[in-house]
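Colleague: okay, predicted coordinates and the sequence, questions at the end:
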Amino acid sequence: MKKLILNDGQKLPTVGFGTYKSEGQEGIEAVSTAISNGYSLIDTAAVYGNEETVGKGIKASGASREDIFVTTKLWRENLGYESTKKEFEKSLTRLDLEYIDLYLIHWPANAKNYDNWQKTNADTWRAMEELQAEGKIKSIGVSNFFQEHLEALFETAKVIPAVNQIEFHPGYWQQELVSYCKKQNITLEAWSPLARGKVFENEVLEEIAKAHNKSVSQVCLRWIIQHEVIAIPKSTNPERIQENIELFDFELTSAEMEKIDHLPKMGFSGELPNIWPDKV
C-alpha cells in the first residue's frame, strides 16, 4: 500500500481503519480482522469510549507493535496544558501501549466555549509537544481545525501539526482548507468518508462504480486517496472491512475525479469547529 510521508518523516498508509462505535467483543474482532486484512493504521479517540477495546484488538491480532500505527484523540472538553497531560496518560493506559503514534486535538477550542480560545489551543499544543519530546507520542496533529485555528496555533507552535483530520467525502470536501493544509505541508485525513451513507443514493457514483466493477464505497475511498488524503473507513463487517482496503487494482480517470469533485452537497454532518456543540 502506498504511504504518505508526514512533515516529521513518519509514513502513514493511505487507508486506515476507523473504530467509531466499535465496542466490546465485536470491536476487538473488528480491529483484529482489519489488521489481518492489511490495515496498519488504526484510528480511535477518547470520546469513542473504546480505547481499551482497540488495544485488545491490536494484541489479539498478533501483529508487532512497530508495524501498527495507532491514532487517538484528546476530547474538546479536556483542552488545556494540565488536562492534556492527564488525559493522554488515561488514553495510553486504556490502550495498554507504551507510546501513541499519532495524538490529535479532536476539536479546537472556540470563542463560544473558551474565554481565550487561542491560548487554550496553544497550551494544549505545548503539552503535546512536550509529550512528543519525551517519546510518548511519535507524531502530533489536529482534527477539525479551520485555517483560522491553524494560523492562531502557528503563532506559538514549535512543531507544525503533522495531520489535520477533517470531514471529507463526496459532496463535502472543504477544498479551500485542503489547499491551505497542503501548502503548509500538513497531511489530511478524511473522517466520514462515505458521507454518512448518502453516497449509496447517488447515481453518478453508481455509474462510475459499474464502469470499474467496484462498489460505490470503493469508488469514494479511491477518490479520497487520489486526492492524496488518507481515508479512514469504519466497519465491523468482515466482508466490508476487506472490501474497503481493496482499492489498489483500479484508478479513477481525471474526468471521473472531476465529476465526483462537483457533486452537490450531501452527507454533511452539520458539525463546525467554530460553533460546537451546535450543528448548522
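Modeller: Ah, there it is.

Colleague: use CA for all of it now, contacts and neighbours both
Modeller: OK.

Colleague: for the stretch 101-250 of the chain, just list every one of the strands.
Modeller: 137-143, 163-167, 187-191, 230-231 (DSSP state E, counting those that start in this stretch).

Colleague: out of these, which gets nearest to residue 89?
Modeller: Closest approach to residue 89 among the strands of the stretch 101-250 of the chain (C-alpha to C-alpha): strand 137-143, 11.0 Å.

Colleague: can you check what angle separates that closest one from strand 187-191?
Modeller: Angle, strand 137-143 to strand 187-191, by axes from the mean of the first three to the mean of the last three C-alpha atoms, to 10 degrees: 60 degrees.

Colleague: strand 137-143 vs strand 163-167, what angle?
Modeller: Going by the same axes, to 10 degrees, strand 137-143 makes 40 degrees with strand 163-167.

Colleague: what helix or strand is residue 25 on?
Modeller: Secondary structure from DSSP states H and E places residue 25 in helix 24-36.

Colleague: can you pull out the helices in the stretch 1-150 of the chain?
Modeller: Using DSSP state H, counting those that start in this stretch, the helices of the stretch 1-150 of the chain run over 24-36, 51-61, 81-95, 117-133, 147-154.

Colleague: which residues are in contact with the third one?
Modeller: Here helix 81-95 makes contact (C-alpha atoms under 8 Å, 6 or more residues apart in numbering) with 46, 51-56, 72, 74, 78, 98-100, 120, 123-128, 131.

Colleague: got another one to weigh against that:
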Amino acid sequence: MADEISDELVTNYEHFRDALSSFLVEHIAVPFTKRKHPEPKSEPEPTLTPATTIPTDEETSPEPDPDDLADFTTYLATATFLALPPTLQSIAHHTWTDPSLSLQTQYSLPLTPDHTLTILQALDPSVPDSLVAYGLATPAETPTTTTTPSTWNLPTPAEFLAPILTAYLTTATSPPPPPRSTKATAMSTTGCEICGRDWLNLGYHHLIPRMVHAKVVKRGWHRPDELQNVAWLCGACHRFVHRFRGHEELAREFYTVERLLAAEEVRRFAEWVGRVRWKAR
C-alpha cells in the first residue's frame, strides 16, 4: 500500500508515519513504560505476532516485535494518510501561511476529535477496527454497558488520531530551521542521539527542560549558559524521555545524553526502538 504514495508526497507521508510511530510506541512499549492495557479483541490485517499485541501482565509481557510493529505502523500510516484531503497530504509552511488559502483557520490546531472525524471521512474502516482490536482505542459511541471496565479509559479512534494529525501538521508546516540547527547537522552525529536511527525526522530536546529553567538557575543546579543544551532525537525517543522522568529530575540527574544512556531503562528502549525500521518502498 505504501507504493500508492506519489514521490512528491513522500516527505509528508514520512512525517505522518513518524508521528504515528511515536504514539504507537508510547502505547505499545509496555515493558518500558510499565503500563497495563487490555487484551486485543481480534486480529485485523496485517496480522501481528502475539509479541506485538497489547499484553496484560506487566511482569511477563515480551517486548513487542520491532518488525511486526514497523509493518503495523506502515499499514496504519498509509491507509490514514491516503484518506487525508489532498490539501493536507501536500501541506507545507508556505501553503500553511498563505492568507489566501486560510488553512490555519480551516484546520485550527490542536485538532479536536470531531474535526478529525470530518477530515478523515474517507478513512478505511479497517483502521479504527485495528486500533480497537489491539487495545489502542475503544469503539466510538459504544455504551458503557456493552464494554468492559478495561476499555473505559481508552480513547475513541478519533481521539487517538487527533493528536497524531496535530503532530503531523505541526511538523509539516514548521518553518525552515536556522542554518546552524538543521537536521543535516544533527544527522552528522549519527542520527537520533538515543536510538541512532538516521533516516527519521529529528527534533531538538532541551536536556534541561524549559519549564524549569528559572528554578534550576535559582537553585544553582546549572549555569544560565547551560540552559540551551539540546539533543537531537526522533519523535519516539523524545516522547520516551519525557515519560522516563519528570522535568526536575531530568534537569538534576539526566541533563546530558551520556547520563540518559547510563540508565538501563533508556538503553533497553533505545535498543528495541532502534530495530523498528521501515521496509523499502
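Modeller: All right, it came through fine. Since the model is a prediction, treat every value here as computed from it, not as a measurement.

Colleague: quick TM-score on the pair, please.
Modeller: The TM-score (TM-score structural alignment, normalised by the length of the first structure) is 0.26; 137 aligned residues with a C-alpha RMSD of 7.0 Å.

Colleague: before we move on, back to that, which parts of the helix holding residue 25 of the first structure are buried?
Modeller: Neighbour-count burial for helix 24-36 of the first structure, counted by 16 or more other C-alpha atoms under 10 Å, picks out 27, 28, 29, 30, 31, 32, 33, 34, 35.

Colleague: residue 72 of the first structure versus the nearest residue to the fifth one once chain neighbours are set aside, what's the distance?
Modeller: It refers to residue 31 of the first structure. Nearest non-adjacent residue to residue 31 of the first structure, counting by C-alpha to C-alpha, 6 or more residues apart in numbering: residue 57, 5.0 Å away. According to C-alpha to C-alpha, to the nearest Å, residue 57 of the first structure and residue 72 of the first structure sit 15 Å apart.

Colleague: just to revisit the earlier point, so who does the residue nearest to residue 31 of the first structure touch?
Modeller: 27, 28, 29, 30, 31, 32.

Colleague: just give me the closest of those to residue 183 of the first structure.
Modeller: Taking C-alpha to C-alpha as the measure, residue 183 of the first structure lies nearest residue 31 of these, at 33.5 Å.

Colleague: picking up where we left off before, would you reformat the buried residues of helix 24-36 of the first structure as CSV and include distance to residue 91 of the first structure?
Modeller: Shown next, in CSV, are the buried residues of helix 24-36 of the first structure (distance: C-alpha to C-alpha, whole Å):
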residue, distance to residue 91 of the first structure
27, 17
28, 17
29, 20
30, 20
31, 17
32, 19
33, 22
34, 21
35, 21
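
Colleague: hang on, the earlier thing: from residue 27 of the first structure, how far off is the residue nearest to residue 31 of the first structure?
Modeller: 7 Å.

Colleague: distance to residue 223 of the first structure added to the helices of the stretch 1-150 of the first structure, as JSON lines?
Modeller: Output for these, formatted as JSON lines (distance: least, C-alpha to C-alpha, whole Å):
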{"stretch": "helix 24-36", "distance to residue 223 of the first structure": "21"}
{"stretch": "helix 51-61", "distance to residue 223 of the first structure": "27"}
{"stretch": "helix 81-95", "distance to residue 223 of the first structure": "32"}
{"stretch": "helix 117-133", "distance to residue 223 of the first structure": "32"}
{"stretch": "helix 147-154", "distance to residue 223 of the first structure": "23"}
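
Colleague: quick one: closest of those helices to residue 203 of the first structure.
Modeller: Residue 203 of the first structure sits nearest to helix 24-36 of all those, at 29.4 Å, using C-alpha to C-alpha.
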